[in-house]
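[1] I need the structure of the sequence given here:
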Amino acid sequence: MKVQSALLTAISVFTAYYVYTPLPSTVSEPWKLMLLDATFRCAQDVSNLAHYVGLSHHLRVLNFVSNYFDKHDPISSGHMKVTDTVFDGVEVRIFEPTTEPSGTLKRSIIYIHGGGWALGSARTRSYDNLCRKVSEDVNAVVVSVEYRLVPDVHFPTPLDDAFTATKYFLSPEVLEKYSIDPDRIAISGDSAGGNLAAAVCQQIAGDPNVTIKPKLQALIYPVLQMLDFNTPSYQQNRDMPIVSRFVMIKFWLDYLNVSHTFAHSLEVNNHTSLDVSETLSLRELLNWHSLLPLSFKKDYKPVLQSTGNPNIIQEIPALIDRRASPLIALQETLQLLPKTYILTCEHDVLRDDGTIYARRLQEAGIDVTHDHYNDGFHGCMIFASWPTYFSVGARTRDGYIKWLKQNL
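    This next block holds a predicted model:
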């Protein structure tokens, strides 16, 4: 009996230690977030173990574990037609409301899912539910892009897939097939999907061969740069669920097909030190001292090394590629972009990426709506239904949908 009690106590202590993470009192439903984060960390630990013993790449295992019970067939209903198809070699899932009379021109949203370029799917329950809800409430055709994932592919392949599918959809023949109004199209995405959506929008804006341009872009807590991993939000939220600073850096390195041995150098900004001439002018484009509000800057100080590792740029040339980091686009590119919605969350390492992009777009003359949620955390929008319901998830989703309805 004593042995059982001791064992039960030990298990309880270990569980409490694994689950409990100190969180700010302002974050939405902290205990629920702790449990969600513990589940995600457990899946990461399993995938890392499988990688270590040589069973499979850790991201491939993590994606399998995450999606095993979450894949959703394209289920249509009386007022919604859902189909899986292929756009110029890229798989997509299409949500079409059937409430309008045949031939009526519809609004449309091209949606690119998040997941660190390595996880998630247009076919998972979370993104199927989100796109279905957007399609119903906005009364719009939603095209959810199933781009190929890391580690099977790397930068720029996910971006190329997203651009290929978008360009195909924007052709007059395809828009006519789906009865889409060419003047009422939006491009949207969350997290890494927000990165791809922003980059696709920039590419389309500057491509004379794409004659039909999107009316809007809507970016949900987007990943937009890898030159500074010490912005105030990266410092403030470095250990926050669901994506810590170190986890975000590893997602970047996997996306760029680079060894994790570079992680520490990136974490302390050695790749943008003063002796790396290629990055000096680019850092000015994300000078958070001038681009962030005082309430975000607080007392945080820039991390700028006088000497670092100049060889990193030679080893990882994508570090200064604007297709990977849309935030460092030149102003003449930003001036071509459509009306923009950006959503950020206080308890998110990526808060400042989205905030700086909103400011740079405004300075380029673009009409920008920036919605910030003080109790929000990274990824919260897809946690808006049972069994992972968060009130801030529902509020961010509903605010995003409201903006689309009013502006598309």
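[2] rest of the way, CA atoms for contacts and neighbours
    Fine.
[3] any idea which helix or strand comes after the strand or helix carrying Ser135?
    Assigning secondary structure by DSSP states H and E places Ser135 in helix 125-138. Once the chain leaves helix 125-138, the next helix or strand it forms, by DSSP H and E, is strand 140-146.
[4] Which strands or helices does that following strand pack on?
    Where contact means 3 or more Cα pairs under 8 Å, 6 or more residues apart in numbering; DSSP states H and E, strand 140-146 is packed against strand 90-97, strand 106-112, helix 125-138.
[5] one step back: what packs against the helix holding Ser135?
    Judged by 3+ Cα pairs under 8 Å, 6+ apart, the packing partners of helix 125-138 are strand 90-97, strand 140-146, helix 391-407.
[6] which parts of that helix are buried?
    Buried positions in helix 125-138, judged by neighbour count with 16 or more other Cα atoms under 10 Å: 125-136, 138.
[7] And the helices in the stretch 301-408 of the chain?
    Along the stretch 301-408 of the chain, counting by DSSP state H, counting those that start in this stretch, helices occupy 311-315, 331-334, 351-363, 391-407.
[8] Check the stretch 1-150 of the chain too.
    2-19, 30-52, 58-67, 125-138.
[9] same for the first one, what does it pack against?
    Which is helix 2-19. helix 30-52.
[10] number of nearby residues for Ser281?
    The tally of other residues near Ser281 (other Cα atoms under 10 Å) stands at 10.
[11] quick one: it is in a helix?
    Yes - counting by DSSP: H, G, I helix; E, B strand; the rest coil, Ser281 is found in a helix.
[12] Let's compare: structure for the following, please.
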Amino acid sequence: MGPFSVVFTFLLTASLAYYVYTPFPDGVEEPWKLMLLDATFRTAQRLGFGHYIRSIRRFREVLLESDAGEDFVPGVKVSDVTFSGVPVRVYEASGGQGGLRRGLLYFHGGGWALGRAKKGSYDKLTRIVSAELDAVVVSVDYRLYPEVQFPEPYLDCLAAAKHFLSAEVLSRYSVDPERVGVSGDSAGGNLAAAVAQEISQDSSMTVKFSAQALVYPALQALDFHTPSCIQNQNIPVLSRSSLVQFWIQYLGVDLSLKEPFLSNQHSGLQQPLLTPELRARFNWTLLLSAEHQKNQSPVVAGQGLEGILEKAPGLLDIRASPLLANPEVLSKCPKAYILTCEFDVLRDDGLMYTQRLQNVGVQVTNAHYKDGFHGCFSMLFWPLEFDVGRRAFRHYISWLQDNL
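    Below you'll find the predicted structure:
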């Protein structure tokens, strides 16, 4: 190899290392694997054509969303149907002792823009859940951005939930009406929490959820300066900038307002709709332990986006931000499992919701992973395998076995 080739190889290697490397705090599990994943996603976004969401979807379909196949978990029957016009995939375990089984409604994550119930890690995950719980699992393919915005994904999920909870459908699938839960991760955790709230207070529903399992849920869009947002703002798989982008896309806010949202100008003191009572519902200085406040101070803008709450009412709608629900609504919610990760911008959303539910007497189990990061729960399969993901999934299954 000549001098030019040596220099070229060195420069190429150095450039790749610089592109891939992201400084992480101590405690992040398998950081180089996470760096490579982050670099791959960044590359897919930059090289894509057309809308960047569709570019990432194409990338995921090629590399990450292969079909699991019938042999992945033998004994689980899979069928694609619609519930009230909403596409769902139903997984029916056949290895139990007969009789009535558990039922679980699952909403996948992906920032209300990515992910599919019928492909990749979510298909594999729900097959395993069905088998291990001897359950009927219904995974919902709700509509996504940019094709739709709030409240359409929520309405899809609510329609599917009401259909599943009907006596006729539960009987058809031999599901015990006393053991039906709702679950989801990230944006899916948001949808699961919102649907659980609505079903719990709907007097027309004779069957209600007996449990909710929320995995690092996104629960509010008014404060992007929580301690976890600042601590983990550059940690893959979900940066603070990406979190804000997903929220404003979902809520139909003009994308040009991303920087003001990052500065909390949308929730400034001049917003008359943000009463002291409402602010207290997402005030992390009241709802987080000293350990998780990280010696940080709240950021509340004095001036900002005048009238934004009137122009984007979804910001205050509990169907989009379940953390903002009043105590009366929360008190009717089913017992909860809330999984949080230390290295996740959404950590404090989950911890605040845990505290608010506990304050009104709801039984809550908070499973906190000090070495966890956003997305790890579904990273169980090659090439995205993380030990913390396997541990988190096992504990989730154990809780559902005991509580559903």
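[13] if you compare the helices of the stretch 1-150 of the first structure, which one is most tucked away?
    helix 125-138 (a mean of 21; mean count of other Cα atoms under 10 Å).
[14] Over which residues of the second structure does it lie when aligned?
    Residues 120-133 of the second structure are where helix 125-138 of the first structure lands when matched by TM-score structural alignment.
[15] compared with the first structure, how much does that stretch deviate?
    Stretch 120-133 of the second structure differs from its equivalent in the first structure by a mean of 1.1 Å after superposition (mean Cα distance after the TM-score superposition for the first structure).
[16] Need the contact partners of stretch 219-233 of the second structure.
    Stretch 219-233 of the second structure has contacts (Cα atoms under 8 Å, 6 or more residues apart in numbering) with 190, 239-241, 244, 247, 261-264, 266-267, 282, 284, 292-294, 296, 298-299, 315, 320-324, 342-350, 353.
[17] ok, now which ones touch the residue positioned nearest the centre of the first structure?
    By Cα atoms, centre = their mean, the mean C-alpha position of the first structure lies nearest to Ser191, the distance being 1.0 Å. For Ser191 of the first structure, the contacting residues are His113, Gly114, Gly115, Gly116, Leu219, Ile220, Tyr221, Pro222, Val223, Gly379, by Cα under 8 Å, 6+ apart.
[18] Quick check: the aligned residue for it in the second structure?
    By TM-score structural alignment, Ser191 of the first structure lines up with Ser186.
[19] which residue packs closest to that match, ignoring adjacent ones?
    Closest residue to Ser186 of the second structure apart from its sequence neighbours, by Cα to Cα, 6 or more residues apart in numbering: Pro217 at 4.3 Å.
[20] Aligned against the first structure, show me the partner of the one you found.
    Match for Pro217 of the second structure (TM-score structural alignment): Pro222.
[21] same question, Thr285 of the second structure
    Thr285 of the second structure maps onto His289 in the first structure, by TM-score structural alignment.
[22] Among the contacts of Ser191 of the first structure, which are located in strands?
    Leu219, Ile220 (DSSP state E).
[23] Of the contacts of Ser191 of the first structure - the most surrounded one?
    Tyr221 (32 neighbours).
[24] how near is that one to Phe95 of the first structure?
    From Tyr221 of the first structure over to Phe95 of the first structure the distance is 23 Å, taken as Cα to Cα, to the nearest Å.
[25] now do Val86 of the first structure
    14 Å.
[26] higher neighbour count, these two?
    Taking neighbours as other Cα under 10 Å, Val86 of the first structure and Phe95 compare with Phe95 leading, 29 against 13.
[27] and that one, what does it touch?
    Going by Cα under 8 Å, 6+ apart, the list of residues near Phe95 of the first structure reads Met80, Lys81, Val82, Thr83, Cys131, Arg132, Ser135, Val141, Val142, Val143.
[28] That one matches what in the second structure?
    Per TM-score structural alignment, Phe95 of the first structure is aligned with Tyr91.
[29] excluding its backbone neighbours, what's nearest the match of Thr285 of the second structure?
    Lys297 (7.3 Å).
[30] Thanks again, I'm all set now.
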